[in-house]
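[1] below is the sequence, then the predicted model.
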Amino acid sequence: MSGFARFLLGRRARRRWIHLILGGALAMPYLLLSEVVVGPVFGSRYVFSSLPLQLVAFAAALPLAALTTLFPPTRPMCVAVVRALCDVDGERLADGPARGAAARGRTAAWFTLHLGLGGVVAGMSLAVPPFAGVLIVLPAFVTLRDTRLGLPEILDHTWALALAPVAGVAALVALAGSAALAGLLLAHGAPALLGPAPEERLAAAEARAEDLAVRNRLARELHDSVGHALSAVTLQASAARRVLDTDPRFVREALLAIEETTRRTVGELDAVLSVLRDTDASPTAPAPTLAIDLDGLLHRTRAGEARVTATVECDPGSLSPPVSREAYRIVQEGLSNALRHTDGQVAVALRIAATGTHLEITLENPLRRGTAPRSGGGHGLRGIADRARLLGGTAEAGPVENTWRLHVRLPLEAPA
């Protein structure tokens, strides 16, 4: 019983009832305009005095309402009201004006349906409650039968008078039920009539994919630049602390490397954050490349007692800018992973070579005893794999005997 009461007069039902009454209010201007035409056509000056003419005028008003959907704001307005009052999942509704004949046709069908059902329910909401109220109180005020309320003659009978309150309550229940069913119909029809068209869904999916790609790119940049900087600074500070009293010169060099690393990382962080704040913003600092920044990267890494042996068998300056940028980030992340998992106390071998049409980056470091191989890796290795895949290359990482080996192949020319 409580479920039926919630269906008729629950919060959702009341909000949908208000939605229908708004539809009836929107229908009034079209109805008045239609009556101006219907009256002369049928030779009547008072359309309101004839129920059939009122129905004809209402039917003629609905096509006039459908013409309103030619204006672009119609669908956004309808969607906003449905989201607010009909408890429809907003993701199932379209955003923005209707584009294309099919979308405009569905919007016209929705607007016409809303105004049609709303006009009927709004009219019932005005007429039924007073009539039902009179029926309910009629046995207590028998003299109401003799007034000019237009009550049916059947109420002159005693048995009909006794059943009048029941009929009044039934009329109110029927009104609430009609409003609930009409609101339910509109709520179920909204996604089909106001939902996005296939091309709109495709455009939205492409926009989400583009946004996700940008976010992933920024996440990789933050992880590789900031993560490497923190690892390098940690190792440099740890090495400087160990020889603080015995090798002041090394401490000065380590502090200088920390200063350079943090200053450079802050610049890269500002560039990434500027893109996050404003999607149209361009980075304030150029991205590091293998051709220009490899020597500085190796110098800062070695400043923390890391033994990095680098063999470069190609001309980094001949690489295309995208390949040079991604190769730098791959080397940076590879070194960061190696130092993070070895504490910088073992030798790290880096080899960069051009073979045919590909650039090969190989980084190896011995596995520490008692350390389980890093199967699958973390965000860093996934970022390296993503960078390689976006350029049309490959990345492999894993243990080879007692050595952790990272091998990346990139095309010398980035794809369009």
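    Thanks, I have the structure now. Quick caveat: nothing in here was measured; it's all calculated off a predicted structure. Numbers count the residues shown, from 1 in each chain.

[2] CA only for contacts and neighbour counts going forward, please
    Fine.

[3] what is the burial count for the nearest residue to residue 387 once chain neighbours are set aside?
    Spatial nearest neighbour of residue 387, excluding adjacent residues (C-alpha to C-alpha, 6 or more residues apart in numbering): residue 326 at 6.4 Å. Residues lying near residue 326 (other C-alpha atoms under 10 Å) number 22.

[4] which SSE is the most centrally placed residue in the chain in?
    Residue closest to the average C-alpha location in the chain (C-alpha atoms, centre = their mean): residue 208, at 7.2 Å. Using DSSP states H and E, residue 208 sits in helix 198-242.

[5] please name every helix or strand in contact with that helix.
    helix 248-277, helix 321-342, helix 379-390 (3 or more C-alpha pairs under 8 Å, 6 or more residues apart in numbering; DSSP states H and E).

[6] what does stretch 377-391 contact?
    By C-alpha atoms under 8 Å, 6 or more residues apart in numbering, the residues outside stretch 377-391 that reach it are 220, 223-224, 323, 326, 330, 333, 337, 394-397, 408-411, 414-415.

[7] okay, one more to line up with it:
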Amino acid sequence: MREALRLLFGGRARRRWVHLILGGALAMPYVLVGSLIVGPLTGVNDVFQSLPLQLGSFAVGLPIATATSLFPLTRPLESAAVRALCGIDGDALAHGPAGTRAERARTAAWFTLHLGFGGIIAGMSLAVPPFAVALMVLPLFAGLRHSPLALPGVLGHGWALALSPVAGLAILLALATCAAGCGALLARWAPALLGPTPEDRLAAAEARAADLAVRNRLARELHDSVGHALSAVTLQASAARRVLGSDPEFVREALAAIEETTRRTVGELDAVLGVLRDGDAPGTAPAPTLATDLDGLLRRTRAAGQPVTATVATDPAALPPLVSREAYRIVQEGLSNALKHAGTPVAVRIATADGHLEITVENVLGTARVPRPGGGHGLRGVADRVRLLGGTAQAGPSGDAWRLSVRLPLTTPRTTAPPATAADARPRPLPKGSA
């Protein structure tokens, strides 16, 4: 019993009833236009004095409502009303105007149903409650028994008079049942008539994937550029502090390296944030590449106290710009890992073979430094960069050393745009055996 009352008079049922009454209010102008057509055709000046003529005006007005539903804002407004009053998940409904013929047809069907059901329920909501209440109080007021409302031909009998309160209550329940039923039907049909098409869902999924890809790219750039700089500056400052009183020359070099690192990183940060400001538009500083800053990267890493030997068996200036840029970030991440976790000499080798750029960053496994809280995303970023270029990457212990080995094709894929799906845009781990 309680569940039945909740379905008829609960909060959701009441909101759907309000939605239907709004449909009836929207239908009134069309009913008035219909009365201007029905009146002259029937020769009646006031069609609202006759229930059949009122229904006829309503029937004539609905096709006019169907035509006006082609207005672009109809679908967004109706979708907003359904989300607010019918308890429908917003993702199940379209947000923008109808664009195709099929979408406009579905919007017109929905608008006609809303106004049709709404007009009927709104009319019943105005007429039925007074009549039902009159029936319920009829035995208490003798004067009502002689009014047309009392239906003397029926309620003149004693048994009928005694049952009139029951009849009034039944009529109210019938009204609530009709309103709840019509509201449930509209709520069920709303996703089909106002919901996005498969093309809309695909476009939304692609937009979400593109946003996710941009966020992942931004996270990679920030991790690689800013993370490496902060690691280098921290170690440079620590080394300078330890020899502050004994080796002033080293302290000056460390402070100069800190100044250069931070100044360059500010420029890189501005370039990275350009991804947020203008999509893929560059900021004021171009992204570093092997051709433009490999020597500087090695010099700044050595200034942090990290011994680095580099073997470059190719001309960085001859590399494709995209490969050179991503290779720079990969080398930077390999050096950053060695700075943060190993503290042992690092060997970097860059060469070309069989149409691929081969990068190896290797350091002897030493006493690991205390890991940084929240770290561990760098190798996933390397894997993401390598995957987008169609290359391969492996990372992990190799004998008594830690090795990062990457192969990048010199002929990059036709498109290196972000993945088309959210699943493809997620960072993927390196192959088995990597960190």
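    Noted; the coordinates are in hand. Not measured: the values here are computed from a predicted model.

[8] what's the TM-score once they're superposed?
    Here the TM-score for the pair of chains, by TM-score structural alignment, normalised by the length of the first structure, is 0.94; 409 aligned residues with a C-alpha RMSD of 1.8 Å.

[9] that older thread, hmm, which of the contacts of stretch 377-391 of the first structure are the buried ones?
    Buried subset of those (neighbour count, 16 or more other C-alpha atoms under 10 Å): 220, 223-224, 323, 326, 330, 333, 337, 394-395, 397, 408-411, 414.

[10] how far is the helix holding residue 208 of the first structure from where the chain is centred?
    20 Å (C-alpha atoms, centre = their mean, to the nearest Å).

[11] tell me the angle that helix makes with helix 321-342.
    Counting by axes from the mean of the first three to the mean of the last three C-alpha atoms, to 10 degrees, helix 198-242 of the first structure lies at 50 degrees to helix 321-342.

[12] ok, average deviation of helix 198-242 of the first structure from the second structure?
    Superposing on the second structure and averaging over aligned pairs (mean C-alpha distance after the TM-score superposition for the first structure), helix 198-242 of the first structure comes out at 1.1 Å.

[13] helix 248-277 and that helix, what's the angle between them?
    Going by the same axes, to 10 degrees, helix 198-242 of the first structure makes 170 degrees with helix 248-277.

[14] which stretch of the second structure lines up against helix 198-242 of the first structure?
    Against the second structure, the aligned range for helix 198-242 of the first structure is residues 198-242 (TM-score structural alignment).

[15] now do stretch 327-336 of the first structure
    Mapped onto the second structure using TM-score structural alignment, stretch 327-336 of the first structure spans residues 327-336.

[16] tell me how far that stretch is from the chain's mean position?
    Worked out by C-alpha atoms, centre = their mean, stretch 327-336 of the second structure lies 33 Å from the chain centre.

[17] and for that stretch, what are the contacting residues?
    Applying C-alpha under 8 Å, 6+ apart, the external contacts of stretch 327-336 of the second structure come out as 224-225, 227-228, 231-232, 288-290, 294, 297, 301, 346, 348, 359, 361, 378-379, 382, 404.

[18] same thing but 6 Å
    Outside stretch 327-336 of the second structure, the residues that touch it by C-alpha atoms under 6 Å, 6 or more residues apart in numbering are 228, 289, 290, 361, 382.

[19] for those, pick the one with the most neighbours.
    Within the contacts of stretch 327-336 of the second structure, neighbour counts (other C-alpha under 10 Å) peak at residue 382, which reaches 28 neighbours.

[20] how near is that residue to residue 223 of the second structure?
    Here residue 382 of the second structure is placed at a distance of 11 Å from residue 223 of the second structure (C-alpha to C-alpha, to the nearest Å).

[21] check residue 244 of the second structure too.
    Going from residue 244 of the second structure to residue 223 of the second structure by C-alpha to C-alpha gives 30 Å.

[22] what's the local residue count around the aligned partner of residue 388 of the first structure in the second structure?
    Taking TM-score structural alignment, the alignment pairs residue 388 of the first structure with residue 386 from the second structure. Neighbour count of residue 386 of the second structure, defined by other C-alpha under 10 Å: 22.
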